Every structure is written in structure tokens, then in C-alpha cells.
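Student: Provided below are the primary sequence and the corresponding predicted coordinates.
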Amino acid sequence: MLTIFKKEIAAYFNALTGYLAVGLFLLATGLLLWVFPDTSILAYGYASMESFFQISPYLFLFLIPAITMRSIAGEKSEGTWQLLLTRPIRRREILLGKYFGSLSIVVLALLPTLIYYYAVYSLAMPIGNVDTGAVVGSYIGLLLLGSVFTAIGIFASAWSNNPIIAFLVALFGCLLLFYAADPLSQLQFLSPYAYEVSFLGIQSHYEAISRGVLDSRDLIYFLSVACGFLWGTQLLLTKSWKSRRQIVLQATAVIIGTLLVNMLASVYFGRIDFTTEKRFTVSALTKQTVSELSQAVHITVLLDGQLPAGFERLKKATNDLLNDLNAYSNGKLTISFINPLAGDAAQQQANAEALAELGITPTNLNIRTETGLNQQLVFPAALIRYGDDEMPVNLLQNSMGVSHELALNNSIQNLEYAFVSALRKITSGGRPLIGFTEGHGELDNRQLHGAIQSLMNGYEVGFVNLDSISLEGLSQLKALIIAKPTSAFNELEKFKINHFVLNGGSVLWAIDQLDADLDSLRTSGQHTAVARQLNLDDLLFTYGIRFNYDLIADMNCAQIPLTAGKAGNPGQIELTPWLFYPVFIPTTPHPILKNLNGIRSEFAGTLDTIAVPGVHKAIVLQSSPFSRLLNPPATISLQLAAEIPDPEQFKDQRHPVAALLEGNFTSAFLNRPVPAGIMPSTMVPDRGKHARMLAIADGDVFKSQVNPSDGSPYPLGWDRYTEQRYGNESFLLNAVDYLTDDTDIISLREKEIKLRMLNQAKIKEERLYWQLVNVVLPPLLLLLFGLVQYEIRKRKYRIN
């Protein structure tokens, strides 16, 4: 076999056509990756070789049949095949020698492409910011693809005596096996078996492994298919010795055996994730969620068509994740990608209106190109359908205040959380109910618009009037949110809250103990912050929390616009730090605040926890060390914004602003008569079921700012003055997930994927240099190899 192996490689590189085929492969690859804008790594902008591994199958369709076409067919056409059979070598050894010889040529053709990795490595920002593990894994996938295509090429070469026909048969066979399964799986009558049908083709396996993930199912598929074609080649070479019945039986046995091996592999499988951040390794919670699906789930992703590079990356990441989820769901997920903007203007409008009813709105992108600035609408969302229920999934983290690339990277990090959270909610009998209290001057519908819109992706959200709702109605809620009440709660309402807590309900308290707001300051120039009479202190004290009557002045704060100018001159609006709008930087490792941006607040206070048996308490948010407290009656003036704060006065300590409480809370109505309006027979247990609370000493933390021009609310956390996005929305979503007992899923938000960009300044300066290196150098290396090999042959066979 070794002799045949050496002979195969030598024969290929002794002919000019061998160098021509590999040279054209390297030249075409270089041009596609480094010159042509649609597939250029330089235009893509990310320090990744994904483009190379995406276009390689297309180029292999021509390269590998060109390598294998003369392997056996050439021997037959030249009359050397029969001579070869007379040698003391088994047909199997001849076959394997030619196969591994051809595969080695494929490997040699790939070696110069390592220059592309060096180029990406050098152009990354900073240098070396490349996921090398993913590249290694992807090369393994490319080699496995080459092994199957080579086996098909050897089969075609054995099937015909004409090398040209062998080339065409191999090209058709590779094309058919690679692409045919995916369109077949989308046919209506095959839709129940879409996953199984797509599994038969090479494309789904190559796309899975080319990410840098070596899955045992993909590995066994490639090896079994390659072995199957080699076995088929063996049958072709020995068919003159066997009857047609024997050939049919053996071919059937090979096909059935290949299918059985792959079916068994699909049940028991493992994987190695070569990527640095293990970004394709799904959590145990995710595996459990999808493996327990009782019926089919259809996921429609609204990202298709011509997309900018960043959204192509988001689309690919979404497709990768959903394919991984499908693998663990035993094929219960059906996945489709559509373009809602396809069709004529009327169809696009109808699609947009239908999606708007589901809460999905488009994002308008400003795309800078070489010809100028273009606008494009995209719908970065997905729809999950489970039975008769349908739930939207937002795929794009709001990009306000952060770069476009970072926002997309954050969105990719959040994909697993977004889909698993939606799957858990839609399969658990509907979305949990969340109620905002009303009737005490709380934040209104417009001020809570951003909070409600954020929560509506996974929850049913509404308003609750504690005075009129029954205890049974209140018990339907999973969580109660009390957002900035300004008037007192009566005993009946407090009893209902207490009853809700004792029965395991969770409460989010966002309380301002002092009456202070910027509008009053703008009207009179100063304002005296006085205590509000909310009548909640006794209730909260029983649970183990006390909201203090004070205000935090923090040097780490947001800005407000103030008019600056001398008397008699028109004022100029300037943004000025406002000490009473603290920005709290999360430092706790608790999952509801881990990795969040700063939390913006307005006139926040402090709180203390009180020891209560059976209740665990944890401070989760604090002021900065450069803060101090003001106690009532505190007079606040806008003049304070014009003064430069003295750091010596702010060398205080961190003050607690938010606390989590969980456990079995004691009843605040223990040994007290029930209030009027409650049946006297209502049972009031001494201690309730396990429940959770989050107490925040700021009533505005979940308030959306409002556009003064049209009255429309901004997204939660968006600062209209500085045009940046704070972490208030993520804080709310994490908090509600935690309060509604979906604690495990919060950990999915902790996945971090490093942003790897190319150095655009370096590309602008050195574009031509890197294009020449990657387009010209690989063929030059091939030419150098040819010259060296020619010189060796010349010396070896020189006649003295």
C-alpha cells in the first residue's frame, strides 16, 4: 500500500495539470477571501476565518474530482490497470493506497492556506485576538469533508474508464450528497422527517463541525460515508468475479450498515468544543429543557436575505445554537429562516403589521459603504410556535450607547438565554402573570412603558388594584411590583400583600421614602425633600427590611441639562453632573446583577436589613465610596449642580441601595384581627411558604424617560440627555426571572463571547500588502515546491 501511496502522489505532481488544479484552487480562494468584497475577510471586519470554511466546500467540488479523476480511470485508459493487478498487491491495498495518496494531496493543497491564519492573526485588534481553537476545529472539519469527497472521487474514477467522465460523475456525486438533503427536507410531504432527511446530507454535518466543534455524530457520519464509498469502489473493482445478486446484497448491506451506525451514533454522542470560550457548549439546563419537550416546536427566525456582516454573524450564531438545541431535542425542533421584507410593497406592509401585532418591530440600520450611507430594515427576532401558542423572541440587545459591533456581540452572548427562557415559558402552560400595583400614585402606564415592553416578551403583564382585587385573583400572580407609590396603603391592601407573600408570592419593592423630583426644582429652583407617608414601614419591618428616610448624593452620577450663561445673554444648555442621580455600578457576583452596566437612579435613598428568623438577606447594590447622605428636611437646589463638589465631603462609605430577601416570612398580621373587607374565617398562618423579595430604595429605577416633543416613552434605561443605555432593563429582567423562581436560567446570561475585530486603521494602510501576501504567496509556495520537486527528479534520473 505504501508503494501505491507514494506512486499516487508522485504521479500527480509529475504532471502539469496537478499543479494547475491546486494553483487555481489557491488563487480562487485568495481572490474570494481577500479581494472580492462580498466574501472578503477584510470587508467582513471580524478576526475570523469563517469565510474560508464557508466557501471551501464549493471549491472542493472542483478540486477533489480533479485530483481523483485519473486515479483509477487514468490507469484503465492507459492500459496500466491490468498490469498493476498482476503485481503481488491486493486490490484493497491498491484502493487504500490511491485513496490516502489523493487525500494527502488535498492536505498539501490546504497547507498554504495557513498563511490566511497568519494574516488574520496579524490584523486582529489587538494582534493575536483570534480564536485559534475554533480554527483548528474547523480545519478538522475541512479534512473530514475532504475525506468523503475523495472517497466519492475514487468511486467515480473506478466506475468509468474515462477521466473526464470520472471528473463529472465525482462532481455530480459530491454536489448531490452535499446539497440535496437540505432542500429535500423542506418538501411538504417530508416535513415530519425534516431533521432525519437533512441528517443524511453532508452539508448539515460540515456546517456543524466547521464551527470548531467535533461532534461524535459528525465524525462517525464522515468516516462511515467515506468507508461506504470505498467499500462500493471495492465492489466495482471485483464485480467481474461476483454475480449481480452478490453485488446487490453487499451494496444493500453497506447502505443499511451505514444507516444503522449513524442512527446509533445519534442516540449516544459526545462533542469537543475547540472554541476558546466554549461558545457552542450548551448548559445542562438547556439540554434538559429541550429534551423534555412533549411535542414539536417550530421556530421561525426573521433573519434572511441580504444582511450586513454583523447581522450575518448574528444569523449564523442563531442557526448554530438552534441546531445544537435540535440535537438534544431528538428532532422536536423545526427551524426555518424567512425574510419578512420579501415580496412587493403590499406584502412587506402586511408582514410588518402582522409582526407588530406580535410585538416585533423592525430595526432601521444605517450602513456605511464605500458609496455612502444606506438604510436597511431588519427584523432581529424569532417566533416560537408550540401548539396553539406563539411567543416572540428578541434576538438583538438594544444597541443604544454601545458600538454596533459590541451590541451584536452581546446579542450573540444572550441567544441561549433568550431561546431557553422563551421555551420554558411557552411549554409550561403560558407566561407567568406579573402585576404592577396602581391606586397609590405609582408610576403610570407611560412611565412604565419600557419596563412593561421588556417583560412582555416572557410574561403576561398588567396593572393590579389592591383595593378591589380578591385574594384568589391575587394568588394568580407570580410576582407583584410596587413601583414608586406616593400615597398611603390602607390595612386591607397591606393584608392582601401579606397574604400574597405568605402563599409564596414574590414582591419587588421600588420605594422612594422622600418626596423629591427634578420638575419641582426646575419650577422654583429649590425643593425641600419631605417624608412620604406610605404606611408600609411596619409591614416591611416584619419582613426584615427598612427603607431609610434619606437621599444619596454620589459623585458617580448621571447628567442633567442646565442653562449656563451670564445675565442678559441667551443661556446655553450644558450637561452637568447631578449628584442626586446616582449611577450604581454592580459589584456583587449575584446572577441578577453580574456583568450588568451601571444602574441609573433618581433621588435614591438607602435601606437596612433586619434580622428575621428563617429569612436570608443579601445586599446586591450599593452606592460608590464617594457618596454621602442627606437627611430630611433636606433642601435641594439646582445651584448644587453648578458647584464643584469637594471630594473631602464625599469620602464616606458605600451605602446599601438594594437587597434580596428570601425564605419563610412571618405574617405582619399575626395575632391581629383581619381588616374590614376580609372574611373573618380567613386563615393567617404564623409563617408562610418560601417566597422572595427584592427591595430597591429608588422608585424611578424602572421608569422610562419621555420624549418631550411627542410624549413617547424611551426604552427602559435610555438616557435622553447623554444618549446612552444603562443596565436598568437587564436588571429588571434578571430580577423578575429570579423572583418567579426561574433562578437557574439567569446563569445563561453569564456566557461571555470575546469580541474579535480586525484593525481597520491597519487594513486601510496595508490593504494592498495583505491582499498580495494572501493572493500571490500561496501559489508561489506551490511553484517553489514544484521547482524543488522537479530538481530532485532531475538529479535522481540524470544519466551520468
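Tutor: Arrived safely, thanks for sending. This one's a predicted model, so the numbers in the text were calculated from it and none came from an experiment.
Student: drop to CA atoms for contacts and neighbour counts, all remaining ones
Tutor: OK.
Student: Need the single longest helix in this structure, by residues.
Tutor: helix 760-796 (DSSP state H).
Student: Check which helices and strands that helix sits against.
Tutor: The helices and strands touching helix 760-796, judged by 3 or more CA pairs under 8 Å, 6 or more residues apart in numbering; DSSP states H and E, are helix 16-34, helix 114-123.
Student: swap the cut-off to 10 Å and go again
Tutor: helix 2-13, helix 16-34, helix 41-44, helix 91-110, helix 114-123, strand 124-125 (3 or more CA pairs under 10 Å, 6 or more residues apart in numbering; DSSP states H and E).
Student: gap between stretch 361-376 and the chain center?
Tutor: Centre-to-centre, stretch 361-376 and its host chain are 22 Å apart (CA atoms, centre = their mean, to the nearest Å).
Student: buried set for it?
Tutor: residue 361 (16 or more other CA atoms under 10 Å).
Student: my guess is residue 386 meets residue 297, correct?
Tutor: Yes. Residue 386 lies in contact with residue 297 (CA atoms under 10 Å); the separation is 5.0 Å.
Student: out of these two, which sits in the busier spot?
Tutor: Set residue 386 next to residue 297 and count neighbours by other CA atoms under 10 Å: residue 297 wins out with 23 against 19.
Student: For that one, give me its contacts.
Tutor: Shown in contact with residue 297 (CA atoms under 10 Å, 6 or more residues apart in numbering): 290, 326, 329, 331-335, 384-387, 390, 423, 426-427.
Student: Which one (most neighbours) among these?
Tutor: Busiest of the contacts of residue 297 [other CA under 10 Å] is residue 333, holding 24 neighbours.
Student: Please tell me how far that residue sits from residue 389.
Tutor: Using CA to CA, to the nearest Å, one obtains 15 Å as the distance from residue 333 to residue 389.
Student: how about residue 323, what does it touch?
Tutor: Residues near residue 323 by CA under 10 Å, 6+ apart: 195, 204, 207-208, 317, 329, 331, 333-335.
Student: Can you name the next helix or strand after the host helix or strand of residue 629?
Tutor: Assigned by DSSP states H and E, residue 629 falls within strand 627-630. Following the chain from strand 627-630 toward its C-terminal end, the next helix or strand by DSSP H and E is strand 634-637.
Student: Packing partners of that next one?
Tutor: helix 518-524, strand 526-531.
Student: how does it look with 6 Å?
Tutor: Contact analysis of strand 634-637 by 3 or more CA pairs under 6 Å, 6 or more residues apart in numbering; DSSP states H and E lists strand 526-531 as its packing neighbours.
Student: want to compare, so here's the second one:
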Amino acid sequence: MNKSIKNSLLVLLGIAVLNYIAQRSYLRFDLTEDKRYTLSEVSEDLLDSLDESLYIDVYLQGEFPAEFKRLQIETAQFLDELQARNGSVNIRFINPDDYREDLIKRGMLPSRLTVEEDGKLSEAIIFPWAELTYGTRRTSVSLLPSTQAKSQEEQLQQAIEKLEYSFANGIATLLKDQKPSIAVLAGNGELDDKYLYSLLSDIRTKYRLAKFTLDSTASNPEKTLKDLRKYDLAFIAKPTERFSEREKLVLDQFITHGGKSLWMLDANYSDTDSLYNEGKMMAFPRDLNLTDLLFGYQVRINNKLIKDLYSAKIPLATGNVGNQSQFQQLPWFYYPLAQANPYHVITKNVSPVRFRFTTQIDTLKGGLQKTPLLVSSPLSKKIGTPKIIELQSITQEPQQRDYSDGPQLLAVLLEGDFASAYENRIKPFKTQDYLAKGGPNKMIVIADGDLAKNEMLKGKPMDLAKDKWTGDYYGNKEFLSNAIDYLMDDAGLLPLKNKTIKVRLLDKKAAYESADTWKLFNIGMPLLLLGLFGFGFNYLRKRKYSN
């Protein structure tokens, strides 16, 4: 056998070995700085849990604004990572034009975008949705979640950052036999449904919601407790009537048996209708009969109002021009803008949260872990009640030296083994399942009952994140949504919401302003290079053959 044949056989053998190794092992390398194409451990675990094929239909096919082509590309690249992890993931991009009515009926509403091209504005409608099907289960995923972004570029940035969370949350929803359940408490003067519409309609895709009253505790407390324990979380928004001892024991045993709870409580009564109609109101303590119950969980809500120089604005009539009233937006120090804890997944990257006539929370010593979630600014002041509050005080110049009480705790997360607040106390009724101390649990207490209250416009609920009068956006909705997700989340999805990715977008303004320069460059530079090449070629040719 000659040497050339031997070398050829060795090459063929080497290729066969490399092909075998490539088929047996599959490696992908993420060389991006922010590791945008590296799946989290949570996502990998969810994909590994799939027992059958997962079908993903993405309605991002067709003609739409150039910048949102980036969302299409990023979505396709991310889904490739899902498919690489689990081959049972099937992906299909669909043009939504022929399915618009059907998509809208299934709750996938279109987004209207303002497009700027060559300095001209136009509108485009896209369906930024994906639909996941797993066996007989189906869920939809928004690829352009509602945000407080000031521009479409920021909206696109946030959409790309939330891609992994959106799909991981969708897969987790499909894998659950049933949605976790939330009992929205009523019967003690809590907020009406219309004032909770914005928040509850946002979370209903992930959780089963049901109104629950404690009225039957008077006649059959055992049954009430049994029924309440069917839910995973008790949502308590601004009760205004006292809780009986029986009702408190039902809530206490719900908590010690592992039920999560979210409390939004007003320690004061404040009638804002009187404030706006009469120019003043009386703020005075409200007794909900919950002090001892919360004390058992190592927390206390005081009745001193908080004024904060860092506050939200309200519109105030400052005069008339002709027959038209003139309004000016002025800071109202009784509406603190609370700062979010940047080190916790609930509040990381959350915009300032607006409180209204809030009070302050004290935490007590004990074994529970207490994490501050929202605090007022260092320029805060505590006001004792009863107190007459006059609207005209908004015109008074504040003295910074009077606002020296420092940051005040407005919302706190409690975690640990919750002991019954009725331990070593006479029980209002006997229960066979009484538990003196439960296992690991979570609770969030907020010192403002109106935190989840959306405003109404012409009889219809508004977005909780937006102020009706000023148009300003706040982080209330995002904070409460994150808080509920954290209390209910067993898969650890919430950290994915805070994923940060650097998306380098084109500066459209700069591109438009320098468009003529770049057009001239793109046309002139090739001609210049061609001319230089022709001149040089002729010069060298003449020099070579002139001899």
C-alpha cells in the first residue's frame, strides 16, 4: 500500500471518529458577556420534567417594525436553547394575520405600536404572543409584557430580559395539575372587587381566585377553617370592620397549617372624600382587633401617619383663567413614594411604590426572619392621631429639619416557623386540628390598605400602576404581583424576572440625522476604492511593460 492511499485512509478514519463523537456528544458555548443564552437551573429542571412533547406556537411572523424584528430574533434564539436542552420541544413561528379574531377570543390581544422611520410616524399592530400546548393543557405567554417603559426601546429591552421568565412560567403552569388558589377575603369591609380588578385580573392567569367570607365562623367555625385551608394564600385588602375572636383563630390556624397570607391594613381612618370636598378631614385610629394577632407574629402596625418629603403629587386648583380652572401638580407629603429593597427578588428593579395615608410598622424580637421590603425616605416625619388634615397645608413650605425621623418601615416580609398567636390563651372555640406551632411559612404585612386599590374612570377600573389625575406611573402593581408570586412560588421562578441583559439598539435619531452622510459614504467609498485600484493597476502595468 503506497503512502498516499495510507494517508487517505487515515483521514477518512479520523473523519469517521469525529463524526461519531459529534453524534454522541452535543456541546453549546455561550460567549456573551451577560450569558443571555445560558438557561437557568430552574428552566433546565422544568424542561427535564417534560414527559411528552411541548408545542410552542409563536405569533411573531410577518411584517412589523424593524426594532421588533429583534424581539423575533431573540425569541427564536432563546427557543433554540429550549429545544437543545429537550428535543421534545417543537417550535413554530406563525403569521397571525389569518388568525386575528381567534387570537383575540382566546385573550391574546394585539399591541399597537408607533413606528418612526425617516422621521415619519406611523402605526403598526402586532400580536406579541406565544401559545404553549402540552397534552390537553394550553396556556398563552405574552412576549411584550405591560411595563412602565418610557419608550419602545425600553419596552423591547424589558421584553427580551423577561423571555426566560415568561416561557419558564408558562411551562411551570402547564406542569401543575391545578393552579394554586387564593382566597380574597370579604365580609369585614374589605375593598370591593372593582377596586381590585387591575391586580386580580393580572394574576388570574396563574392562580385560581375566589371570594371568601368569614361570616360562618359565628355558627360553624370548624367548617370555615376547613374550607379556608383548601386555599394556598389569604389575600386581605383593607378591612374596615373588627375581626371577631373566632375569625382571628380561623386565620391563625390557617397560617400555622401552612397557609400564606398577604395583609394590607389601615391603622387609621381617613376619609379622602371629605378632604377633597370640604378641604379637610379627621384622621383617627381604626380598631380592627388584629393587634394581638399580629403581635403573635412579631409585627405591630402603629397608628402614626407618615409624612415624607419624597412623595407623590396630586392636582390642585390654583386659580381660573376665564371660565377654566387651572390645576397644578404639587407634592402631597401624606402620599410617600416608598423605596424598594434592591437586594430582594420581590422588590429588585421595582419602581417607587405610592402609599396613601400610611402608617409605620415595628418588628418585634423572635425567631422569624424579617426582611424590609418598602421604606420611606430618610426625610420622613411621624404624625400622631387623631389629627385634622387640611388640604391647604400643601401650600406651606416644608422645613427639612422637621422631617428627621429617618426611614420608616412600610412593608415587611416574615419567614420561618409561625407559632399560634393563641398559644397559652383561651380559645374562642375548640378545634381538633389546633396546631400550636407550624412549619416553614411566609407572610407579608403592608401598612396601607389602599396599596392594591385601582382608580375608576367613567365607571371602569384603571390600571393600578397609573395615577388617574397626574398620569404618573408607580410600582404598586409590579410589587404586589411579585409579592404574591414569591409567597406562592415553589419553583424559584421569580429571580428570572430580574434578569438583566444588555441589548444594544440602534440610535434612530442619530441614524436619521446622519443618514445622508452614510448614504454618500456607502456610494462614494466603493467608487473611490475602484478608482484607486484601476489607477494603481494601470500604473504598475505600464511600469512593468515599459521596459
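Tutor: Sure thing, it's come through. In this text, all values refer to a predicted model and were calculated from it rather than measured experimentally.
Student: Counting neighbours, show which residues of the longest helix of the first structure come out buried.
Tutor: Buried residues in helix 760-796 of the first structure (16+ other CA under 10 Å): 760, 763, 770-771, 773-775, 777-779, 782, 786.
Student: Trace residue 46 of the second structure over to the first structure, please.
Tutor: If you follow residue 46 of the second structure across to the first structure using TM-score structural alignment, you land on residue 289.
Student: next one: residue 412 of the second structure
Tutor: The equivalent of residue 412 of the second structure in the first structure is residue 659 (alignment by TM-score structural alignment).
Student: So its match is in contact with residue 693, correct?
Tutor: No. At 8.2 Å, residue 659 of the first structure does not count as touching residue 693 under the criterion of CA atoms under 6 Å.
Student: Look up the closest residue to the aligned residue in the second structure for residue 619 of the first structure, ignoring the ones flanking it.
Tutor: Using TM-score structural alignment as the criterion, residue 619 of the first structure maps onto residue 372 of the second structure. Distances taken as CA to CA, 6 or more residues apart in numbering place residue 412 nearest to residue 372 of the second structure, at 4.6 Å, with adjacent residues excluded.
Student: Okay, helices next: where are they in the stretch 151-300 of the second structure?
Tutor: 152-161, 163-175, 193-203, 221-228, 245-256, 272-278, 291-296 (DSSP state H, counting those that start in this stretch).
Student: So which of these is nearest residue 314 of the second structure?
Tutor: helix 272-278 (11.0 Å; CA to CA).
Student: returning to what we had before: got JSON lines for the contacts of residue 323 of the first structure, with distance to residue 703 of the first structure and secondary structure too?
Tutor: JSON lines is the format used below for the contacts of residue 323 of the first structure (distance: CA to CA, whole Å; DSSP: H, G, I helix; E, B strand; the rest coil):
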{"residue": "195", "distance to residue 703 of the first structure": "45", "secondary structure": "helix"}
{"residue": "204", "distance to residue 703 of the first structure": "46", "secondary structure": "helix"}
{"residue": "207", "distance to residue 703 of the first structure": "44", "secondary structure": "helix"}
{"residue": "208", "distance to residue 703 of the first structure": "43", "secondary structure": "helix"}
{"residue": "317", "distance to residue 703 of the first structure": "33", "secondary structure": "helix"}
{"residue": "329", "distance to residue 703 of the first structure": "40", "secondary structure": "coil"}
{"residue": "331", "distance to residue 703 of the first structure": "43", "secondary structure": "coil"}
{"residue": "333", "distance to residue 703 of the first structure": "38", "secondary structure": "strand"}
{"residue": "334", "distance to residue 703 of the first structure": "39", "secondary structure": "strand"}
{"residue": "335", "distance to residue 703 of the first structure": "37", "secondary structure": "strand"}
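Student: neighbour-wise, which of residue 659 and residue 693 of the first structure wins?
Tutor: Neighbour tally, residue 659 of the first structure and residue 693, criterion other CA under 10 Å: the higher count belongs to residue 693, 26 against 21.
Student: Am I right that the more buried one sits in a strand?
Tutor: Yes. Assessed with DSSP: H, G, I helix; E, B strand; the rest coil, residue 693 of the first structure lies in a strand.
Student: and it, what does it touch?
Tutor: Residue 693 of the first structure is in contact with 506-508, 660-661, counting by CA atoms under 6 Å, 6 or more residues apart in numbering.
Student: most neighbours, which of these?
Tutor: Greatest neighbour count in these, by other CA under 10 Å, goes to residue 506: 28 neighbours.
Student: isn't that one right next to residue 479, touching?
Tutor: Yes. Under the criterion of CA under 6 Å, residue 506 of the first structure makes contact with residue 479 at 4.6 Å.
Student: any idea which strand is longest in the second structure?
Tutor: The strand that spans the most residues within the second structure, counting by DSSP state E, is strand 324-340.
Student: Which strands and helices lie in contact with that one?
Tutor: Against strand 324-340 of the second structure (3+ CA pairs under 6 Å, 6+ apart) you get strand 305-308, strand 311-321, strand 353-354, strand 369-375.
Student: TSV please, covering these and showing mean neighbour count and distance to residue 166 of the second structure.
Tutor: What follows is those, written out as TSV (neighbours: other CA atoms under 10 Å; distance: least, CA to CA, whole Å):
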stretch	mean neighbour count	distance to residue 166 of the second structure
strand 305-308	26	36
strand 311-321	15	31
strand 353-354	24	24
strand 369-375	20	24
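Student: With distance to residue 165 of the second structure as extra columns, can I get these in JSON lines?
Tutor: Putting these into JSON lines (distance: least, CA to CA, whole Å) gives the following:
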{"stretch": "strand 305-308", "distance to residue 165 of the second structure": "35"}
{"stretch": "strand 311-321", "distance to residue 165 of the second structure": "31"}
{"stretch": "strand 353-354", "distance to residue 165 of the second structure": "23"}
{"stretch": "strand 369-375", "distance to residue 165 of the second structure": "22"}
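Student: Among those, which comes closest to residue 280 of the second structure?
Tutor: strand 311-321 (13.8 Å).
Student: The closest one vs the first structure, mean deviation?
Tutor: The superposed strand 311-321 of the second structure is, by mean CA distance after the TM-score superposition for the first structure, a mean 2.8 Å from where its aligned residues fall in the first structure.
Student: for the most centrally placed residue in the second structure, helix, strand, or coil?
Tutor: Centroid-nearest residue in the second structure, with CA atoms, centre = their mean: residue 478, separated by 3.9 Å. Recorded secondary structure, residue 478 of the second structure: helix (three-state DSSP).
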